[in-house]
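Student: Got a sequence here, can you build the structure:
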Amino acid sequence: MDAQSQVKFKYSWLSNKKNDLSFKVQETETVQQIIRNPLLLTLLRLVFEETSEIPPSRVQLYDAGLKIFLRQWNHTKDVGDETYKKMTLNQKEGLLSYVAWMSYVDGEYFVKQQQLEQYITKYIQKISITKIQPEFAIRQSQQVLQSIQAQHSLFSEWTPGIYAFSVLSFHEYLAAKAIVEGYTFKEIEQTLKYLVDQLTESRWYQIGILAAAMLPNADYLLILIKQKIDVFIKEKLTLQPFLKWLEQKSFSINNTYNPAAFRAFCIECILEIEAEISCNLDNSLSTDLAANSTQLNNIASELQKCRFSDSQKQVLQQYYELSRVLFEGMENAGNLTGSIQEELKQTLFLPAEFSSVLEVSA
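Tutor: A predicted model of the protein is given here:
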């Protein structure tokens, strides 16, 4: 079955569920992003059948689905391992989060059994009231691993002795959860600084966005990301004249469009990518683009003729992607101070010297 047929099949399957789940899915943009994944689709079904609702955000869907998934497996499967059986639901979530974080930091999507058992051993020792002898802790970790494999299709043995989370997005979600729940460094500020330092690697982008959505307040993280972006682009000297021109141009278009949206649009044109951030920042730009505005077409044509070297385009692409992390972090943040959000949006795609004056306060 090809990809298009699979999507049609899944929409058909959803439409047979009670309370018109198909309609609810189609009107929920966040959920549309995950319906192509069988495991996440199963979680969507579990959540809907228990609550008759679809959580409004991806993080809330993951959280609700994970709790239901763990609870149902506890009731339907025989758990022979006493250590895992005695763990609370929060401890089981904590174990999966800790494993996700440790393996993510180590750069491992596929983890050897010995390494995985070491992660589990450290977690068991962390939550144990009494001291556990190393030999006994290792045996416990082996039993716990067998229980996880038997119960949860979230985590499985891909080849003999090699384990991985079944879905990358769940690996990312649980790693971000480990940050928020405190399974990383001693202080969360230390963890957030570590996370932002890793954003030079694209594999950390989703962790940054998910962490912003899960934090009680995302101000500190998003300001750190903004400062990371400013430092990154300030070091790219060959692009400074363009960015200064772009700053001046964005404020001289007679209030036709939001300046930050206009700057985003110009960069999107140069990179010849979908006008995603710009359209989200300004509905009028989105409307004019859909209407094939002559003004926007002329701007796009002129910008696409500009001579940027391949290396400059690569830098612009990374700059755009880092800014996307900041933008999506703002859009998904559960709690963000309004004045900080407004300043972060206004200073998107500005040269560092024109950019945010926000200070980081832990």
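
Student: contacts and neighbour counts: CA atoms only from here.
Tutor: Will do.

Student: host element of the residue nearest to Leu322 when sequence neighbours are not counted?
Tutor: Distance criterion Cα to Cα, 6 or more residues apart in numbering; nearest residue to Leu322, sequence neighbours excluded, is Ile229 at 6.6 Å. Under the criterion of DSSP states H and E, Ile229 resides in helix 219-234.

Student: Check which helices and strands the helix or strand just after that helix sits against.
Tutor: Going down the chain from helix 219-234, the next helix or strand is helix 240-250, by DSSP H and E. Identification of packing neighbours for helix 240-250 by 3 or more Cα pairs under 8 Å, 6 or more residues apart in numbering; DSSP states H and E yields helix 259-271.

Student: where exactly do the strands run in the protein?
Tutor: Shown for the chain, the strands assigned by DSSP state E span residues 111-112, 155-159, 162-165.

Student: and the ones you listed, which is most packed in?
Tutor: For those, the stretch with the most neighbours on average is strand 162-165, a mean of 20; neighbours defined as mean count of other Cα atoms under 10 Å.

Student: list the helices and strands that strand packs on?
Tutor: Here strand 162-165 touches strand 111-112, helix 113-127, strand 155-159, going by 3+ Cα pairs under 8 Å, 6+ apart.

Student: Here is a second sequence; please produce its structure as well for comparison:
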Amino acid sequence: MFEESGDFPINRSELYQEGLDVLLKKWDASRNIERAQAYQKMSRQRKEDLLSNIAFATFERSDYFFKRQYVENEIRRYIRNLPDSLVNAADLEPDCQAILKSIESQHGLIVERAKGIYSFSHLTFHEFFASRKIATSFDPTVRKAALTSLVTNITEKRWREVFLLVVGMLQNTDYLLKLMKSQIDSLLAENVKFQKFLTWGCQKALSVSSSRSPLEISRIRGFYFHLSVLSIGDEAISSTEKTDILIDASLSAALGAAINLAYNLELTQAVLSIRGFKASLAKLQVNYETVDSAIQSCLSLLSDSPFQQALNQLYSQLPRQESGLNGWWQLQGQDWIAQLRQLMIRYRNIGHNWQFSEAELACLKQYYEANRLLFECIHSDCYASREVREAILQTMFLPARRNR
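Tutor: So this is what the prediction gives:
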């Protein structure tokens, strides 16, 4: 597709647009398509506007497959406002049918999947045209309303690509980026427990960072948020090789593996099938190895200190004989986990048992993923003022009172 230019566009939406242009031109030429009269009269922009209307209307409703009547209604609604359009709605019917057939036969952007059931030929096209509808309105009021509506979908995974495409299409993304930031902050704003958690993350980041850079502190807040919610660190942050961060990542890995180990031990006792029993044993072995290697890694990073001595003493309690591992963990495991957690809280201010419910954890994960999306949008090929970029990046993962 890009043989003629030799280069891929950096901008996501430009990449899609260039690919679409090539597809439309070459498909028609190679297949010697005879265009329907109604479709032939429409300019390239009008055709793309029509496809954008269909894409957005169906994508918004989560309709990846839609009936012929629905598509024809969208076509009718659009072409009735074009110059030289027939006044009588009934007279438009043949044109609507011809246009749909032309769209399908000319370039295959919309295809018939089953009798009377249509879809875009690829999700990429559906997302691109839906994004185009949001971003290309000439009326500022309409565009702002569309962007305001868009950000309400920020936690829905299926809208992720649309956000990334829209920021690449807008001439200036300041308004959208600020809307996204406000929407993300509101996800946790009314929950007291969440706000305490964010306050802890803020304090922890300040205690760890050797830099006073607001951007660096913000990145570390994100690391500890991820560490606490998922028990693993963000690779982009941990790769900075800050000793404090590596220590905390190792401790969290050990605690998470120990908790999983205790759970899998209980599960193993309840498993009756041979296959299930073997699978449970395999998980136990992985957990054993993770606990051992994570504690060793942490000890290697610590200088001689009360914490290093206490952790080494706790590590020495772990059995070295493989034959006695299960029995020891069944009898001593919960107490060992409690001691590890106490050491982590006392010396590192991590490992707190926040007692989040499944619903609360799901909300926190949505918040984290939404921040990742915002981060990716800011670092994509989009135009945003330096002030807005910095203000957003420096205030991620802050409690509500600090964000004001």
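
Student: re the thing from before, which residues does the equivalent of the residue nearest to Leu322 of the first structure over in the second structure contact?
Tutor: Under the alignment defined by TM-score structural alignment, Ile229 of the first structure is paired with Ile184 of the second structure. Ile184 of the second structure makes contact with Ile154, Tyr367, Ala370, Asn371, according to Cα atoms under 8 Å, 6 or more residues apart in numbering.

Student: re earlier: adding distance to Val79 of the first structure, write the helices and strands packed on strand 162-165 of the first structure out as TSV.
Tutor: TSV is the format used below for these (distance: least, Cα to Cα, whole Å):
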stretch	distance to Val79 of the first structure
strand 111-112	23
helix 113-127	17
strand 155-159	16
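
Student: can you tell which of these is closest to Tyr183 of the first structure?
Tutor: Within those, the stretch nearest Tyr183 of the first structure is helix 113-127; the backing value is 9.0 Å (Cα to Cα).

Student: Which elements pack onto that closest one?
Tutor: Applying 3+ Cα pairs under 8 Å, 6+ apart, one finds that helix 113-127 of the first structure contacts helix 89-105, helix 134-151, strand 162-165.

Student: distance from that helix to the second structure after superposition?
Tutor: Averaged over the aligned pairs, helix 113-127 of the first structure sits 1.3 Å from the second structure after superposition, using mean Cα distance after the TM-score superposition for the first structure.

Student: Could you tell me where that helix falls in the second structure?
Tutor: The counterpart of helix 113-127 of the first structure in the second structure, counting by TM-score structural alignment, spans residues 68-82.

Student: got a list of contacts for that stretch?
Tutor: Applying Cα under 8 Å, 6+ apart, the contact partners of stretch 68-82 of the second structure are 50, 53-54, 85-87, 89, 92-93, 96-97, 99-100, 116-118.

Student: buried stuff in that stretch?
Tutor: Of the residues in stretch 68-82 of the second structure, those buried by neighbour count under the rule 16 or more other Cα atoms under 10 Å are Arg68, Val71, Glu72, Glu74, Ile75, Arg76, Arg77, Tyr78, Ile79.

Student: rewinding a little: which of the contacts of Ile184 of the second structure fall within helices?
Tutor: Restricting those to those inside helices, with DSSP state H as the criterion, leaves Tyr367, Ala370, Asn371.

Student: hang on, the earlier thing: now the helix holding Ile229 of the first structure against helix 240-250, angle please.
Tutor: Calculated by axes from the mean of the first three to the mean of the last three Cα atoms, to 10 degrees, helix 219-234 of the first structure forms an angle of 120 degrees with helix 240-250.

Student: Thanks a lot, catch you later.
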